[in-house]
Each structure stands twice: as structure tokens, then as C-alpha cells.
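Undergrad: Below are the sequence and a predicted model for it; my questions follow.
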Amino acid sequence: MPRDHPKVFVSYTHDSPEHLESVREFATFLRSGQGIDVVLDQWVSDRRQDWQAWATKNILESDFVIVVASEGYRRMGDGYGPNDRNPGGQAEAATLRDLLLGDRQDWTRKLLPVVLPGHGVEEIPQFLQPRAADHYVIGSITPEGTDELLRHLTGQPRHLLPPLGEQPVLPPRSGPASKRT
């Protein structure tokens, strides 16, 4: 059953305090300004959490998972990051890789690589196919700057497929049924 507000889990790595703030600003924009039910770890209460269980539950219950591209996420997502950094990001990326492997069609639709201002497409992990599959470059954290992503999340295409018209009946140009002699 479709929801009135799509539920979106945000997966990212804690690369720096500035990156955390940028991700929180983007998530707040989607949630407060655009009606997207965003799940973000920064908004969880201060009580003790089993973060792996929390992330897995929310990933599986969400309509989409936004993967915020960054140098740290690319390293962790592709298995090159140091094991002692970003353990949450490593665990989430491993879960997402496994889900993608288990049902490529469904999870390709649900996993949305997002490039925030100040970042580049080269920061999308290879397992998310930065060149062979869609990704969303955010020009600015505004409705205009997020238009393509918002259209995908809300199922509102930019252009509608026109109706299929009737095929014309074309007389032959030669032969017995043609009008030429």
C-alpha cells in the first residue's frame, strides 16, 4: 500500500562535523520542507542504541535509501576504508551491498546515490554504479536544486508519456494496388 509520505532512510558516513551538518540540513529540508518522512541517525534519542539493528530495520522498512556520496562513503562502501573508522557506515554499506546482490531490480530502484553541493560523482561507491545507473546531483538545497530527486521520491515524472495514436494507412507506391501505372 503506497504511503502519503515516502519513507526515506539516509545512509552516510561521519566524515567531518561539516559533513554531518550538511547531511542534517539536507534531511531537514526534505522532511520539513518537502513532506518526505526522513529517517536520520542524528534525530534518534540519546538513549543507548544497537545502531546496526536500528539501521537494518529502518533500511528494510523504508521506500528508498538515500546514500550520500562522500570520499569516506566511497572508501567504506567499496571496502577500502580503515576498519577502525566509520563502523556504522561500513555496516550500512555492507547491508546495502548484500540487499542489492539479493534483489538487484528492486534495490537498484530503491538505492538513490545523492551528491550534495561541494561533492562529486566520483565519490559515489562503485557498487552503486556511478556511471551506469542514475544518481542525483543536488545543485542547491532548494526545491529547484532537488527537483529530479523529489520527482523520483514522490512518483511525479517531469514528462508524461503521450497517448499512443493510430497508425496511418499508407497506400503502396508500386505494384498492382498502387495508384501509379
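TA: Thanks, I have the structure now.
Undergrad: drop to CA atoms for contacts and neighbour counts, all remaining ones
TA: Will do.
Undergrad: in stretch 106-117, what counts as buried?
TA: The neighbour-count check on stretch 106-117 (16 or more other CA atoms under 10 Å) flags Trp107, Thr108, Lys110, Leu111, Leu112, Pro113, Val114, Val115, Leu116 as buried.
Undergrad: Tabulate those (TSV), appending distance to Phe9.
TA: TSV is the format used below for the buried residues of stretch 106-117 (distance: CA to CA, whole Å):
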residue	distance to Phe9
Trp107	13
Thr108	15
Lys110	10
Leu111	10
Leu112	10
Pro113	12
Val114	12
Val115	15
Leu116	16
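Undergrad: Closest one to Glu122 out of these, please.
TA: Proximity of the buried residues of stretch 106-117 to Glu122 (CA to CA) peaks at Val115, which lies at 9.4 Å.
Undergrad: Report the contact partners of the residue nearest to that closest one when sequence neighbours are not counted.
TA: In space, and not counting its chain neighbours, Val115 is closest to Val137: 4.7 Å by CA to CA, 6 or more residues apart in numbering. Listed by CA atoms under 8 Å, 6 or more residues apart in numbering, the contact set of Val137 reads Val114, Val115, Leu116, Pro117, Val121, Thr146.
Undergrad: Identify the farthest-apart pair in those.
TA: Greatest spacing in these, by CA to CA: Val121 and Thr146 (15.5 Å).
Undergrad: Count the residues that sit near the residue nearest to Leu30 when sequence neighbours are not counted.
TA: Nearest non-adjacent residue to Leu30, counting by CA to CA, 6+ apart: Ile36, 5.4 Å away. When neighbours are defined as other CA atoms under 10 Å, Ile36 has 20 of them.
Undergrad: let's bring in a second one:
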Amino acid sequence: MAPRVFISWAHTADDWSDDRTRAWEHAIADFAYLLCDHGVHVDVDLFHYTEQGIDWTRYGPQAIAAADIVLMASNVPYWERWEGRNRPTQGAGVAREADTLKGLFNADQTAFQRKALIVVLPGESDECIPHELRRVPCYPVRSLTFDGIEALLRLFHGRPAYPAGQVRSAPDLPPAPRNAGESALRADRVDVEARLAALDMTGGQESGMPQVRRRLLLQQRLARLTDRIAEHERGDGRATTQP
């Protein structure tokens, strides 16, 4: 079933030109139609402008109640209305919608968190979002294209880009053989013996260390390895440690 989404948006600001107001209205309309084209049931006041008998004092709160998700379109005038900083003669519709969402928060914080989302359309910013709403998920829409709304569509339709992996049966992981420690010690002893033999053949320096001191260190290590192997052969070997 297609999710029901309501777009809450502020129409204009005191310092906006008519051209900017129209451009913002067109962006909201394009965004709404783009969601509709991709399987989302969208409601926005633009769709009701010519509807006879529409009651604008009740429209916003009722649309919020009916929606699964409310998208708050972020810009400065929207958050002015949210915080009550707008002129009291302007923006009553968004102010009512903000009050409805705040009422939902007061009644059920979990329900508010499930319903409320913030979208940042092209040309707008998330910097003006009130700190009290930083808990609300915010989705940047960088372009009014499929790519621009893909993250929203995945959320609305429950189609994550990276679904959780399916847990399968554990692999066969047998315990290590009891003589694994002895095998490692024997391999180390073979390595040390080979390095001693190579040192005897060079008759000079190895890695910048005098030959006599290098041979002495290798011989000491060989003796420790030999002792450890003997412990394992007697059956009293402990967990392998670095010799």
C-alpha cells in the first residue's frame, strides 16, 4: 500500500519577491508530483486550491492526522512560523500545522518521531532548523529527480539499499589439534636453524649486526625452542607463547 504523505510548507516570506515566491511554489509542486510518480500518495494544499468548500482552518490539522508521514519543507519562513517569530497576520496555516505536530509530540513522542520528517529542497539549507528538531530525521533533496528522492522512496516503500544480511548456519570450526603448539615450535626451530646456517655461509654481517652477536642470539633462541619442544614431548607443554 502506498504511504500517505503530507507536505507542510511556508508559502512566502516578507522579504521575498513575487518571482521567488512563485519559484518556491513550483518547486513544492514539482516535488509533490515527483513523489506521486514513484508510488507515494501525496497530499499538499496546492492540490486543493480550486476545491469548492475547502475549510482551510481545518485542512492542515486533518491532513496531518490522516498522513503516515508529514514532510516539513525546510526554509527560514517555515521555521519562523514554527517558533512563532512570524508576523501574527501571516502564515496562519503553517502555524496551525506546527501546533498540531507539537500537540502530537506532547501526546505521544514516539508517534511524533514516526510521523515527522524534514526535507531540504534544492537551494535551501538545514542550518536554520531549530535545535529542538535535531532529533527529527532530515533528508536533503539535492535535485528534483529520482536520484534526488531515492533515499525518501526507500524509506517510504521499505526498500533499504543495504538490507540486513540473512543469518546462515555457522561453519564447521573444529578445535585445533592438541599438538598444534608443538608444530608451531618445530616450525620456528627449523627457521632458526636455517638462519644460523645462512649466517655461517655469509661469514660477515647480517642486517647490520656483527656476526658473532647475531649467532649468539639465534643460538639462545634455538635452545629455548628445543626446551619447549621437549616439554611438549613429555606432555607438560603449556599454551604456546613467543619463545
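TA: Good, I have the coordinates. Treat the numbers as computed from the prediction; the structure is a model and nothing was measured.
Undergrad: So which residues of the second structure form strands?
TA: For the second structure, applying DSSP state E gives strands covering 4-8, 41-43, 69-73, 116-120, 138-140.
Undergrad: need the ones you listed in TSV with distance to Arg20 of the second structure, can you?
TA: Compiled in TSV, these are given as follows (distance: least, CA to CA, whole Å):
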stretch	distance to Arg20 of the second structure
strand 4-8	18
strand 41-43	23
strand 69-73	16
strand 116-120	17
strand 138-140	20
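Undergrad: Next one: the residue nearest in space to the middle of the first structure relative to Val10 of the first structure, how far apart?
TA: Nearest residue to the geometric centre of the first structure (CA atoms, centre = their mean): Leu112, 1.3 Å. Distance, Leu112 of the first structure to Val10 of the first structure, using CA to CA, to the nearest Å: 10 Å.
Undergrad: so what's in contact with those two at the same time?
TA: Shared contacts of Leu112 of the first structure and Val10 (CA under 8 Å, 6+ apart): Val65, Ile66, Val67.
Undergrad: aligned partner of the first one in the second structure?
TA: Right, Val65 of the first structure. For Val65 of the first structure, the aligned position in the second structure is Val70, judged by TM-score structural alignment.
Undergrad: need the contact list for its match.
TA: Here Val70 of the second structure is in contact with Val5, Phe6, Ile7, Ser8, Ile64, Lys115, Ala116, Leu117 (CA under 8 Å, 6+ apart).
Undergrad: aligned partner of Val119 of the second structure in the first structure?
TA: The equivalent of Val119 of the second structure in the first structure is Val114 (alignment by TM-score structural alignment).
Undergrad: ugh, wrong one, Ser143 of the second structure
TA: Matched by TM-score structural alignment, Ser143 of the second structure corresponds to Ser140 in the first structure.
Undergrad: Nearest residue to Phe29 of the first structure in space, ignoring adjacent ones along the chain?
TA: Spatially, and ignoring its direct neighbours in sequence, Phe29 of the first structure is nearest to Ile141 (7.1 Å; CA to CA, 6+ apart).
Undergrad: Isn't that neighbour up against Arg24?
TA: No. Counting by CA atoms under 8 Å, Arg24 is not a contact partner of Ile141 of the first structure; they are 11.3 Å apart.
Undergrad: corresponding residue for Tyr59 of the second structure in the first structure?
TA: Taking TM-score structural alignment, the alignment pairs Tyr59 of the second structure with Trp54 from the first structure.
Undergrad: any idea how far its match is from Ala177 of the first structure?
TA: Separation of Trp54 of the first structure from Ala177 of the first structure (CA to CA): 73 Å.
Undergrad: Thr56 of the first structure now?
TA: Using CA to CA, we find Thr56 of the first structure at a distance of 68 Å from Ala177 of the first structure.
Undergrad: Could you do Tyr136 of the first structure as well?
TA: For Tyr136 of the first structure, the distance to Ala177 of the first structure (CA to CA) stands at 55 Å.
Undergrad: Of the two, which one has the most company?
TA: Set Tyr136 of the first structure next to Ala177 and count neighbours by other CA under 10 Å: Tyr136 wins out with 21 against 10.
Undergrad: Once you drop chain neighbours, what's closest to the more buried one?
TA: Residue nearest to Tyr136 of the first structure in three dimensions, not counting chain neighbours: Val114, with 4.8 Å by CA to CA, 6+ apart.
Undergrad: try Trp56 of the second structure
TA: That would be Gly93: by CA to CA, 6+ apart, it lies 7.4 Å from Trp56 of the second structure.
Undergrad: which residue in the first structure lines up with the one you found?
TA: In the first structure, the residue matched to Gly93 of the second structure (TM-score structural alignment) is Gly88.
Undergrad: Distance check, its match against Pro143 of the first structure.
TA: Relative to Pro143 of the first structure, and taking CA to CA, Gly88 of the first structure is found at 30 Å.
Undergrad: what's the answer for Gly120 of the first structure, then?
TA: In this view, Gly120 of the first structure and Pro143 of the first structure are 20 Å apart by CA to CA.
Undergrad: same question, His19 of the first structure
TA: 21 Å.
Undergrad: Kindly report the same for Gln42 of the first structure.
TA: The gap separating Gln42 of the first structure from Pro143 of the first structure is 23 Å, by CA to CA.
Undergrad: Next: His119 of the first structure.
TA: From His119 of the first structure across to Pro143 of the first structure, the span is 19 Å (CA to CA).
Undergrad: Same list, the contacts of Val70 of the second structure, but as a markdown table with distance to His131 of the second structure please.
TA: What follows is the contacts of Val70 of the second structure, written out as a markdown table (distance: CA to CA, whole Å):
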| residue | distance to His131 of the second structure |
| --- | --- |
| Val5 | 24 |
| Phe6 | 23 |
| Ile7 | 21 |
| Ser8 | 19 |
| Ile64 | 22 |
| Lys115 | 18 |
| Ala116 | 15 |
| Leu117 | 14 |
